[in-house]
Structure formats: C-alpha cells, structure tokens
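Engineer: Here's a sequence, model it:
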Amino acid sequence: MEHLVEHMRASHHSPHEPRCGVCGKHCRSLDALRDHLGFGASLPPKPACATAFAAKGCSLCLAVFPSSGSLRAHSPTCHHSRAPVPSRSMPRVPVGGVVALGCKMVGGGSDGTLDVCGRVCVIDENEAIVFENFVRPLLPVTHYRYETTGIRPEYLRDAPTVKMMQRQVEAILLNGEQPWKVRSSRGAARLLVGHGLEHDLDALGMDYPAYLKRDTAEYPPLMKTSGRLMSNSLRFLTQSCLGYDIQTGHQHPYEDCVAAMRLYKRMSSMRHGPPKNGGEDDACAAVAFPARRQRELERMSPEELLSMSKPDYHCWCLDD
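Structural biologist: Prediction:
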C-alpha cells in the first residue's frame, strides 16, 4: 500500500485528464489518448488497448463500450452535424447561465495585418443567437478579407461602433450584476465560452474575470502535447471531437460559437456525466495545483488518502 500512497502524493492527477476506457491510464490530452489508442500520429499505441478500442471505441468522444451494439446506438448521438446559420433576428434573452462569444476580424493598419473586429455573435446554451451584428471599428479598415469573412465595406459603413457593441455584450455577460461585484462574487454573471477569448475580448475593448471564462484554446486536454502544450485550432477540434467541418468559404462567427459551446459541453460531460443546469459547472479555483492543498495531502494518513474518491483541486477555469 505504501507505493500507492506515494504515487497519489506525486501524481496529482486532474479530473480534467482524459482516461483510457480500457486500462484506465491518465493521458495529458486527447491527442495523447489518441496515440495511446492507436490512431494518433506521434507515438506507438498500447496493443491491447488499441485492439479493444478498434472493436468497440468511439473515435470522437474516445469512449469504449461493452459491445459493438452499444457503440452503434451511441454513434448517432455523438456525431454532430454542421449547424445551419439562422437568419438574422431580433436580440433575445439568453437561456441559462452560459453564453458563447465569437468575432470575425477584418484587417487594419497600413498592411492590413492588424486584427480589428468586423462582426460579433453571442449564442446561448441552446445554440440560439442572443446577439449578432456587424461592427464599425475605430481604426480604418484596409483589408476586408472578403474571401473568408464575407464582409463588404457597405456592411460596416452604418454599423454600430465597437463601443456600442461592447456595452451590448457586457450587458449580456453581467446579466444585471454590477461590474465591481463580478470580480469578487459570481452572482448572476454568466460563464463565457469561446476559442481564443482574449483575442476576441481585446478586439471589443473588454475584460472579463478569468474564473468566468471557459476557453477551449487553453484547456489542457484539448491542446497539443508535442514538447509543450500548444493550442489546437477550432477547426481541428471541431473535426476531431465533434465530427464535422467548419470555417469553409465565407465564415460566420455563429459557427465558431456553436463549435466552442459543443466542445465545452462535451468536455464537461466527460468529467461529470451529463451536464446539469444546461451545461454549467461549478466555478472554483485555478487549474494549477495549489501549494496549500499539496501540504494538506502530505499531512494526511494513508487511510485518508485512500478514502478520497477523486481529486477536488481542479476545475474548468482555463485562463488562470
């Protein structure tokens, strides 16, 4: 039992880490788990796990089922289809405490390489558009990037300014909460989901507390593990984890919002089972293992360590 106790003190496995459904091994990311199961490209697989997964494993959620029949019943619910972009509608009240944000950037500066926001979209947990509009940047636009954004000069000429969009998005996020109170207490403020949230918020001239953000670009299980953790693109994550393609042709920020929200719900369900309250999880401390908690573990007896059902020192708070 001593070696098990020492392992528990040293390993500090996070409930965020994906695990092999055959042998239970903790993997650092989904990429590492794919390598372990035999369909990655970096490392050789574990033969026994690869054989079992090839027969009864889902290539999207990486779960292993007791029979091929269970796998066939699961497949239609796991494989998402591309969400059709709805026609523009009037703003509506978001459902639940989680919203997703997406922006499309046009080019500013002398060479058009400076990203400035040209279009913004916010959706709720049910993938319904809460707010969507073109944005008139404060800087002159020198490259509209029409091939990917589909934005033309006339779309931005009479559009609301960035400052107006900032107030609209902040009102949705704060949900009636006072800005000063959000820093110290969650209250009624909503969780914000997205991919590369810092980039989008900077383009809108906004800030939002880290403990209320869920950024799929900085969530370790969704990142690359070749040498060091690096962000995967939203397009790659959508194809590999949800089973469909996005960002082809003219890109709408609605598609990015939907993909980020679906990734958030999938990763939450992998850790907690089916999400409660529309996918909202309990906010707590940072991803990093607190030194104080480590000292508490070191003072525990072997019996207390073994009685712990699972670690309680991690949460999905991706930006701390």
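Engineer: Please count neighbours and contacts with C-alpha atoms only from this point.
Structural biologist: Fine.
Engineer: how many neighbours does the closest residue to Thr216 other than its chain neighbours have?
Structural biologist: Excluding the flanking residues, the one nearest Thr216 by CA to CA, 6 or more residues apart in numbering is His195, at 5.1 Å. Using other CA atoms under 10 Å, His195 has 27 neighbouring residues.
Engineer: In contact with His195, which residues?
Structural biologist: By CA atoms under 8 Å, 6 or more residues apart in numbering, the contact set of His195 is 102, 215-217, 234, 256, 260.
Engineer: ok, now how distant is it from Cys241?
Structural biologist: 14 Å (CA to CA, to the nearest Å).
Engineer: before we move on, what about Pro140?
Structural biologist: Relative to Cys241, and taking CA to CA, Pro140 is found at 38 Å.
Engineer: same for the strand or helix carrying Asn133, what does it pack against?
Structural biologist: Assigned by DSSP states H and E, Asn133 falls within strand 129-134. Applying 3 or more CA pairs under 8 Å, 6 or more residues apart in numbering; DSSP states H and E, one finds that strand 129-134 makes contact with strand 114-123.
Engineer: Now do the strand it packs on: everything it contacts.
Structural biologist: Residues from elsewhere that reach strand 114-123, judged by CA under 8 Å, 6+ apart: 94, 99-108, 129-137, 139, 151, 156, 162, 169, 200, 203-204, 253-254, 257-258.
Engineer: cool, and stretch 127-144?
Structural biologist: 88-94, 106-112, 116-124, 151-153, 155-162, 165, 169, 254, 258, 261.
Engineer: In three-state terms, label Cys103 for me.
Structural biologist: Taken by DSSP: H, G, I helix; E, B strand; the rest coil, the conformation at Cys103 corresponds to strand.
Engineer: now the helices for the stretch 51-200 of the chain?
Structural biologist: Along the stretch 51-200 of the chain, counting by DSSP state H, counting those that start in this stretch, helices occupy 68-78, 146-149, 153-157, 162-174, 179-182, 197-203.
Engineer: another one to check against the first:
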Amino acid sequence: MPPLKKGGKIEAKDVAPNWKVLQMKLKEEEANAPPKEKKEIPFKSSKKKRKVNDTGETEIPGAKKMRREEVPVTGEDKEKGELTRVIAIDCEYVGVGEGGKDDNLARVSIVNEGGKIVYDKYVRPKMKVVDYRTAVSGIRPAHLINASRFEDVQKEVHKIMEGRIVVGHALHNDMRVLALSHPRKLTRDTYKCKAIRQLLNPPVAHPSLKLLASKILGIDIQQGEHDSIIDARVALRIYLNMKAKWEDEIKRYK
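Structural biologist: Okay, the predicted model is just below:
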C-alpha cells in the first residue's frame, strides 16, 4: 500500500498502479487454478417406458390403438398375404357314407391377421361323395376334379398351423375332418369363447357364426352358399374385436 499523505489521504495516482498489479495477479491465479468439476445432472426422459404385451406388441401409453378389426368379410378379395403369428381357418365338407351323413374334407381356407389369403385349396374326398351339400358348402363336382390329395393338404395345413394362434368357429369339427390337433393354448374358437357368449341376449350356449356376425359385427353372412374364406375372415374379425377380453379370460384360467 502506498504511504499515506498528510491528512491521512491517498492520492488516486498512487492507487492506480497498485490496483492494476492486483488485477494482473488475480488473473494469473485464475488461469493457473485447476478446472472446476462439472456437476452432472442425471438425464430424466419425458417419455414413458413402453410396455410389451403378451402377444409381443409394443404398447405406447396414451397412444391411440390401431384399429385392426376391420378385416374384409367379402369373398371377392383374393389378395394373397404372408403368414402371421395369428391365422384363421375354415373348412367345407361334403357328405359321404350311408345317406351322405358323414363328413369328408372338400376345401380348406386360411387367412392371415390382415384377412389376406395364405392358403386356399379344394381337397379330393377320401370316400365317394354321396351329397355335395352345395346349398351350404358351395362345393360342386367341378371343384373336385383336379383337387389336391387329402394327405398333401393335411401336411401343408399342419405345417402352417404349427406354433401359431389359430382362430376359427367350431374348430373341433375342422380339426376332425383334417385329422389334426392343435394346442389348446394356441386355439381361439369363437364357438366356445365365454366372453363372446356373454354378449348375446339371451345367452346362447353354442352360437352359430352367422349369429355372432350379426350380433357382434352387425353384418349378415351365409345368406346362401357358404364361403370358407369369408367365414375365416368373420371369425378373425370377431377375435380381433374381442381380443382384449378374450386374452384376459385365457390368462385367468391358465
């Protein structure tokens, strides 16, 4: 500090040089000081964690679910598609044996989860056809002239179904004429679903596909000859409409 003048005052001209020296020292100390550690603030995402449901689909909280139940129910759509985790199947039969009372497989149709055709073949019955049941089955003699062998169709359908969720109506009948079986946990039969039966008023123990289509989907089917592609699509559409309740019912009874 500069010496005091008489009267205890310090002249400004004496302070200025010393003040500049002090400022220079402070700058040097600041430059030589070790760098300060930056405090890391943990990153917190504003996005909610996405959940994956039992079918392997990603659920996005707050997001509108895509409406997949609008599967076409027309038989005019012949577009083919790839196999998916969920498929729907329907079969048509002809009458064999005494009086044509026994069933033989005559057609198999399978669609994917989008309702696109993945398999559709006429099948040569193993026994002589007594009744084509055309009014219901839609099967005519011309359909079976160049039809596939039963054993070939059986193998192909078994391979398609393997490991997949199979949807249909009264699937026990289709499996019977195919001489196949499918794991119960992978079977979704609109004929047996309790959640579906509860929607009917009055309740029906074993509802027809025609009734379910009318009550649940509000559409009329099977006005004349049946079409296995249409019936497979209808069963699939019912499943997709009822999927949440249906899968919840399955989980409760596992």
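Engineer: Structural similarity score between the chains, please.
Structural biologist: Scored against TM-score structural alignment, normalised by the length of structure 2, the superposed chains reach a TM-score of 0.66; 187 aligned residues with a CA RMSD of 2.9 Å.
Engineer: Buried subset of the contacts of stretch 127-144 of structure 1, written for PyMOL?
Structural biologist: Restricted to buried positions by 16 or more other CA atoms under 10 Å, the PyMOL selection for the contacts of stretch 127-144 of structure 1 reads:
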select buried, resi 94+106+107+108+112+116+117+118+119+120+121+122+123+124+151+156+159+161+162+165+169+254+258+261
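Engineer: Can you give the distance of whichever helix in structure 2 runs longest from its chain's centre?
Structural biologist: Ranked by residue count and defined by DSSP state H, the top helix of structure 2 is helix 228-252. With CA atoms, centre = their mean, to the nearest Å as the basis, helix 228-252 of structure 2 stands 11 Å off its chain's centre.
Engineer: same question, stretch 245-254 of structure 2
Structural biologist: In terms of CA atoms, centre = their mean, the gap separating the centre of stretch 245-254 of structure 2 from the centre of its chain is 16 Å.
Engineer: List the contacts of it.
Structural biologist: Residues outside stretch 245-254 of structure 2 that contact it (CA under 8 Å, 6+ apart) are 193, 195, 239.
Engineer: residue contacts, the spatially most central residue of structure 1?
Structural biologist: Centroid-nearest residue in structure 1, with CA atoms, centre = their mean: Thr216, separated by 2.7 Å. Thr216 of structure 1 sits next to 193-196, 222, 260, 263-264, 318 when contact means CA under 8 Å, 6+ apart.
Engineer: Repeat the analysis, applying 7 Å as the threshold.
Structural biologist: Counting by CA atoms under 7 Å, 6 or more residues apart in numbering, Thr216 of structure 1 touches 194-195, 222, 260.
Engineer: More neighbours: Pro140 and Cys241 of structure 1, which one.
Structural biologist: For Pro140 of structure 1 versus Cys241, neighbours defined as other CA under 10 Å are more numerous around Cys241 (22 against 13).
Engineer: re earlier: the residue nearest to the centre of structure 1 -> structure 2?
Structural biologist: Applying TM-score structural alignment, one finds that Thr216 of structure 1 aligns to Thr190 in structure 2.
Engineer: any chance you could map the helices in the stretch 201-320 of structure 1?
Structural biologist: Under DSSP H, counting those that start in this stretch, the stretch 201-320 of structure 1 gives helices at 234-237, 253-272, 291-299, 302-307.
Engineer: Need the winner for burial among those helices.
Structural biologist: Among the helices of the stretch 201-320 of structure 1, ranked by average contacts under mean count of other CA atoms under 10 Å, first place goes to helix 253-272 (a mean of 22).
Engineer: and that helix, how far out from the chain's middle?
Structural biologist: On the basis of CA atoms, centre = their mean, helix 253-272 of structure 1 is displaced by 6 Å from the centre of the chain it belongs to.
Engineer: Can you give me the neighbour number for the equivalent of Val85 of structure 1 over in structure 2?
Structural biologist: Following TM-score structural alignment, the counterpart assigned to Val85 of structure 1 within structure 2 is Gly75. Neighbours of Gly75 of structure 2 under the rule other CA under 10 Å: 12.
Engineer: what residues are up against Gly75 of structure 2?
Structural biologist: Counting by CA under 7 Å, 6+ apart, Gly75 of structure 2 touches 227, 229-230.
Engineer: Look up how far Val234 of structure 2 lies from it.
Structural biologist: For Gly75 of structure 2, the distance to Val234 of structure 2 - CA to CA - is 11 Å.
Engineer: now His206 of structure 2
Structural biologist: Going from His206 of structure 2 to Val234 of structure 2 by CA to CA gives 17 Å.
Engineer: And for Asp189 of structure 2?
Structural biologist: Look at Asp189 of structure 2 and Val234 of structure 2: by CA to CA, they are 12 Å apart.
Engineer: go on, Asp14 of structure 2?
Structural biologist: Distance of Asp14 of structure 2 to Val234 of structure 2, computed by CA to CA: 101 Å.
Engineer: ditto for Leu217 of structure 2
Structural biologist: Distance from Leu217 of structure 2 to Val234 of structure 2, by CA to CA: 8 Å.
Engineer: Show me what Ile145 of structure 2 aligns to in structure 1.
Structural biologist: If you follow Ile145 of structure 2 across to structure 1 using TM-score structural alignment, you land on Arg157.
Engineer: no no, Asp220 of structure 2
Structural biologist: Alignment note (TM-score structural alignment): Asp220 of structure 2 maps to Asp245 of structure 1.
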